[in-house]
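*Asks:* here is my input; please provide its structure:
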Amino acid sequence: MAKQSSSLSEPQVADSERVAQSDSEFQDDLSYRHVNLESEDEEDFDAFVQKYGAVKVQYIKKPKVRSWFINKPYALNFFYNGTLYRTRSERGESGKVELFLDLLYVGIVAKLAASATHEPTGTSLLKYVLFFAPIWQVWSDIKDFMNYYFNEDLLQKIYILWILALLLVYTNGTNYMLESNKANATVVVPYILCRLSLGISLLVYSVYVPQHRHQNILYGSLIIVTCCLWIPVIFVSVRAKVGLSFMNLFLENASWCVSYHPYTKKLLKLKYSTAINIEHEVERFGAFYVIAIGEFLYNIVATTAERNFGVGVTEKIGRAIILLLIAYCLLWLYFNGDGSKRAVHACRRSGNTAFLWFFLHMPLISSLILCADAAADLCYEDEIENIGLSYYFTGALCVSLFCLYGLAILDKSIDDETGGEGRNCSRHYLPKFWRLLPRLPVGVIIVCLSVAKLEITKLFGTTMALLVALLAYEIAMSMDSSW
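*Replies:* You can find the predicted model right below:
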């Protein structure tokens, strides 16, 4: 889940004061000479940016597309002496390409989940996790590569197609993993090439983007080193493959943390450092979450179309409706967050909370898709023939609720503050901790439903009732108590 170009947090400030710095002074430092500071209509956009937490900000103009073939890379966001410099214009064609990427990725992950639910065992679950993690890693790489650099040209489009072609080879190779070293290579080598492509791109971009130069050189070099560590996975025994894979995934994520953590910036005494566009991150992860939730809806429709559910509102149609309500509750639990009207986003609160916010999305998305696939298989059965499917459904829901709790708790609510910026904020019936805490026991209770070996309809119905009650509780306790 590594993110390139994502130095994550800078110290907060009391307001949105802009730096009184002339163009000439800024341009003379590190040759960032093509910047144009915008001044018109900044007040409305400030309110949009500042809603994630106060930060000093200056705006820069994104350059025009000079050529359809090749354009010079350009940093859309960066910190300079504690001030965030960023663009505020539309991302052009990247939004359409991002949706295309997300649809393809969810399709790939759904295929992996279907393979796991076909034989729901602990071994299948382990394979699902090990195959999913590299897919998520590459998705994160592409997301940041497109989001944080201006380069809307033919070369970027070819790069995206190259990565997608490699992923298709990777996904097909998962069907034959462990059959031979050649079969192992069809999984490992495409992933290595995806990562190497990113590492080389970062090193090339470091030449043209001085604002990200030091951190990109560090991360690009670490990517090349970790790629070499994947080669032995092709040849060693199964147990060694598992151990090496987990080690390499850990090192890849650790290398990203080391490269873009604010502490590294301080250690290297960098005047320039990478920055993220928080509202874009929220939008991208939110869109991916919605598509993952869509797996529930797709599987409901596909199951009712392929299986004989009978005429009228039958029991199995009722199960499909229950799954629809479960998906709807999960949708609202994510976007409702902690129920605060105003909060400092995790990505702006501190470097550590920012990294945790990114990392928690990986188990959240993977568990949701596995849950949706297991639910679809359970929906048309007359009774639970394999208890593993039930545990996949309830266990994945439990993991999802734990991740949703973690994501919501990472934001810092300022609704209940008095004076200063919080003087007009609402007060809730319960503090944030008590509003969110029930997500954890509800997740545990849902897993216990599988232990109780409930009949399928009762399993779905009880799960739905718990989630509806949880959502209603959070909405009620988040209301303004002064009303």
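*Asks:* alpha carbons only for contacts and neighbour counts from here, please
*Replies:* Will do.
*Asks:* the stretch 301-450 of the chain: strands as residue ranges?
*Replies:* Counting by DSSP state E, counting those that start in this stretch, the stretch 301-450 of the chain has these strands, from start to end: 343-344, 412-413.
*Asks:* typo on my end, the stretch 151-300 of the chain
*Replies:* Ranges of strands in the stretch 151-300 of the chain, per DSSP E, counting those that start in this stretch, are 272-274.
*Asks:* which residue packs closest to G406, ignoring adjacent ones?
*Replies:* Spatially, and ignoring its direct neighbours in sequence, G406 is nearest to L360 (7.4 Å; C-alpha to C-alpha, 6 or more residues apart in numbering).
*Asks:* doesn't C403 make contact with the one you found?
*Replies:* Yes - judged on C-alpha atoms under 8 Å, L360 makes contact with C403 at a distance of 5.9 Å.
*Asks:* so for these two, which residue has more residues nearby?
*Replies:* C403 (24 against 18; other C-alpha atoms under 10 Å).
*Asks:* that one contacts H361, correct?
*Replies:* Yes - counting by C-alpha under 8 Å, C403 touches H361, with 7.4 Å between them.
*Asks:* number of nearby residues for the residue nearest to V233 when sequence neighbours are not counted?
*Replies:* Nearest residue to V233 in three dimensions, chain neighbours excluded: K241, at 5.1 Å (C-alpha to C-alpha, 6+ apart). Neighbour count of K241, defined by other C-alpha under 10 Å: 17.
*Asks:* follow-up on the earlier one: okay, the strands of the stretch 301-450 of the chain in TSV with distance to I475 and mean neighbour count next?
*Replies:* Below are the strands of the stretch 301-450 of the chain laid out as TSV (distance: least, C-alpha to C-alpha, whole Å; neighbours: other C-alpha atoms under 10 Å):
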stretch	distance to I475	mean neighbour count
strand 343-344	17	18
strand 412-413	16	20
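*Asks:* and for comparison, fold this next one:
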Amino acid sequence: MSAPTGIGTGDLRSNPRYLFRQPRALQWFDNGRLVKRHDCERAAGRFELFLDLLYVAILSNFADSLVEDISGAKLVKYILILAPSWHVWSDLRELMNSFYNDDLLQRILILWVMAVLVVYGNNAPLVDKDIGAMRATVGAYMVARLTCNLAQLLYSFSSYQHRRQQRLWVGLSTLFMCLFIPLYLESISIPAKIAVAAVGVCVEEATWIFSFSPAAKKLLHSRYSTAVDINHEMDRFAAFYIIVLGEFLFFIIVGSPAAIGFNERTIRAIWTLVIAFCLNWLYVHADGSIEHDHPLRHSVYSAFLFVLIHLPLVAGLLAGGHVAAVSVAEKGFEDPERWLLCGGLGTGMICLYGFALLHGSKDERGTLIMDKPLRLIMRPITGVITVLIPLAHDLNATKVLSIIMALFVFCVLWETYGSLMKDACFFEHWTDTKYPERVIAEGPSDKEERSTP
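*Replies:* A predicted model of the protein is given here:
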């Protein structure tokens, strides 16, 4: 594949000359050659970040509803209401990645979808208790997805580069959304509705993969095909990951659960903070290589896996982080909380192992102190041990969090040390610490100044 080609240096910000701008594809493939409309590096827009603020509340509400009454059925419900909200976020992420122009239409689109998500976020935790909540949840979800589909369809008329795949996605996505219609019926039992929702979520994932896969490109015989702005994609996924880690931190402060002074609750709060910090460290650290290809650049298959792995990663850490945070104020620590905490964090760590494996290392063997397989081995080991901790029934919340914190810190130290070059030193010598000699530029002489008119 040849190097990206930039055409023009247009500004991606809103243009004061137009309230509604023509949606233009920002990047695409032309017979396998990546073409970019702008040479500038993209970051998340301010209104995209505003959307993320709503997800802070939505995710917290979902996790809180799970922790209130932990059971297998509640865990299934948690996954089935979290996945659709993730799909709506992904729809907007992809739309803004390909056609971001920050005009009035896009801002109204974000506001409208957020308003619909308010309905979804309030009703989703109650779907198993009230048919009205079920209908409001499914209706809000379908409206949000159909709104994004209509935007994709509209944009397909204004820009030809993504047209065929956009219309394929819109057609299949809208068609398979009919799978959720049985959820409106009161006569259908809850177990049957769980099966319907699970099938619907899986079909939507498969539809997305197919619509933007190489197989679809061949089927459509299109010269032009979709491409993503990788920097923007990385930025958006990292932002959502930070939202999830925020669940670890919110409840260790709000309501002052660790007051007064320094006590055992304070220790649990600090350990929760350290665990979240380690998880952020490992995500940023990736596979620890000096040079690597990000999964979105490595291959189309690693790109799909990178996107898909974020859903179980988010689900696990959100649930585990919420239990860790609320345990600061709790006196009791029963088996359900213990299993959810350890299972969620362990699943998250195993997903972070898969996340790191997807990065294509370019380092030659022996460049770093540890080669990649050995360097990353502590992630799955830590994940498995964390999942099995609840088998020790006599451990209270403080002991469980202490063990998890120690495991996560050791994993971070192991990878950080293993990612050093073989000739690395612990401390760099400090140089250039003194002020440089002051150089005074010679000005014109007094005689010259007096002779100047």
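*Asks:* please state their TM-score.
*Replies:* The TM-score (TM-score structural alignment, normalised by the length of structure 2) is 0.88; 417 aligned residues with a C-alpha RMSD of 1.8 Å.
*Asks:* any idea what the residue nearest to G406 of structure 1 aligns with in structure 2?
*Replies:* Taking TM-score structural alignment, the alignment pairs L360 of structure 1 with I309 from structure 2.
*Asks:* before we move on, what about L297 of structure 1?
*Replies:* Mapped onto structure 2 by TM-score structural alignment, L297 of structure 1 lines up with L249.
*Asks:* take the strands of the stretch 301-450 of structure 1 and write them to CSV, including distance to I456 of structure 1.
*Replies:* Formatted as CSV, those follow (distance: least, C-alpha to C-alpha, whole Å):
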stretch, distance to I456 of structure 1
strand 343-344, 40
strand 412-413, 39
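*Asks:* quick one: closest of the ones you listed to W162 of structure 1.
*Replies:* Counting by C-alpha to C-alpha, W162 of structure 1 lies closest to strand 343-344 out of the strands of the stretch 301-450 of structure 1; the figure is 37.8 Å.
*Asks:* what span of structure 2 lines up against that closest one?
*Replies:* With TM-score structural alignment as the criterion, strand 343-344 of structure 1 aligns to 292-293.
*Asks:* show me where the stretch 1-150 of structure 2 has helices.
*Replies:* 46-68, 72-99, 104-123, 131-158 (DSSP state H, counting those that start in this stretch).
*Asks:* export the ones you listed to a markdown table and tack on distance to F29 of structure 2?
*Replies:* Shown next, in a markdown table, are the helices of the stretch 1-150 of structure 2 (distance: least, C-alpha to C-alpha, whole Å):
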| stretch | distance to F29 of structure 2 |
| --- | --- |
| helix 46-68 | 25 |
| helix 72-99 | 12 |
| helix 104-123 | 24 |
| helix 131-158 | 16 |
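*Asks:* for V323 of structure 2, which of these is the nearest?
*Replies:* For the helices of the stretch 1-150 of structure 2, the distance to V323 of structure 2 is smallest for helix 46-68, at 6.8 Å, taking C-alpha to C-alpha.
*Asks:* so how far is the closest one off the chain centroid?
*Replies:* 13 Å (C-alpha atoms, centre = their mean, to the nearest Å).
*Asks:* so which bits of stretch 278-295 of structure 2 are buried?
*Replies:* Residues C278, L279, L282, Y283, A286, D287, G288, S289, H292, H294, P295 are the ones in stretch 278-295 of structure 2 that count as buried (16 or more other C-alpha atoms under 10 Å).
*Asks:* hmm, the match of L360 of structure 1 is touching F355, no?
*Replies:* Yes - between I309 of structure 2 and F355 there is a contact at 7.2 Å, judged by C-alpha under 8 Å.
*Asks:* may I see the buried residues of stretch 267-279 of structure 1?
*Replies:* Across stretch 267-279 of structure 1, burial judged by 16+ other C-alpha under 10 Å covers L270, Y272, S273, T274, A275, I276, N277, I278.
*Asks:* wait, I meant stretch 377-396 of structure 2
*Replies:* Neighbour-count burial for stretch 377-396 of structure 2 flags 378-387, 389-390, 395-396 (criterion: 16+ other C-alpha under 10 Å).
*Asks:* check stretch 282-297 of structure 1 too.
*Replies:* Residues 284-286, 288-297 are the ones in stretch 282-297 of structure 1 that count as buried (16+ other C-alpha under 10 Å).
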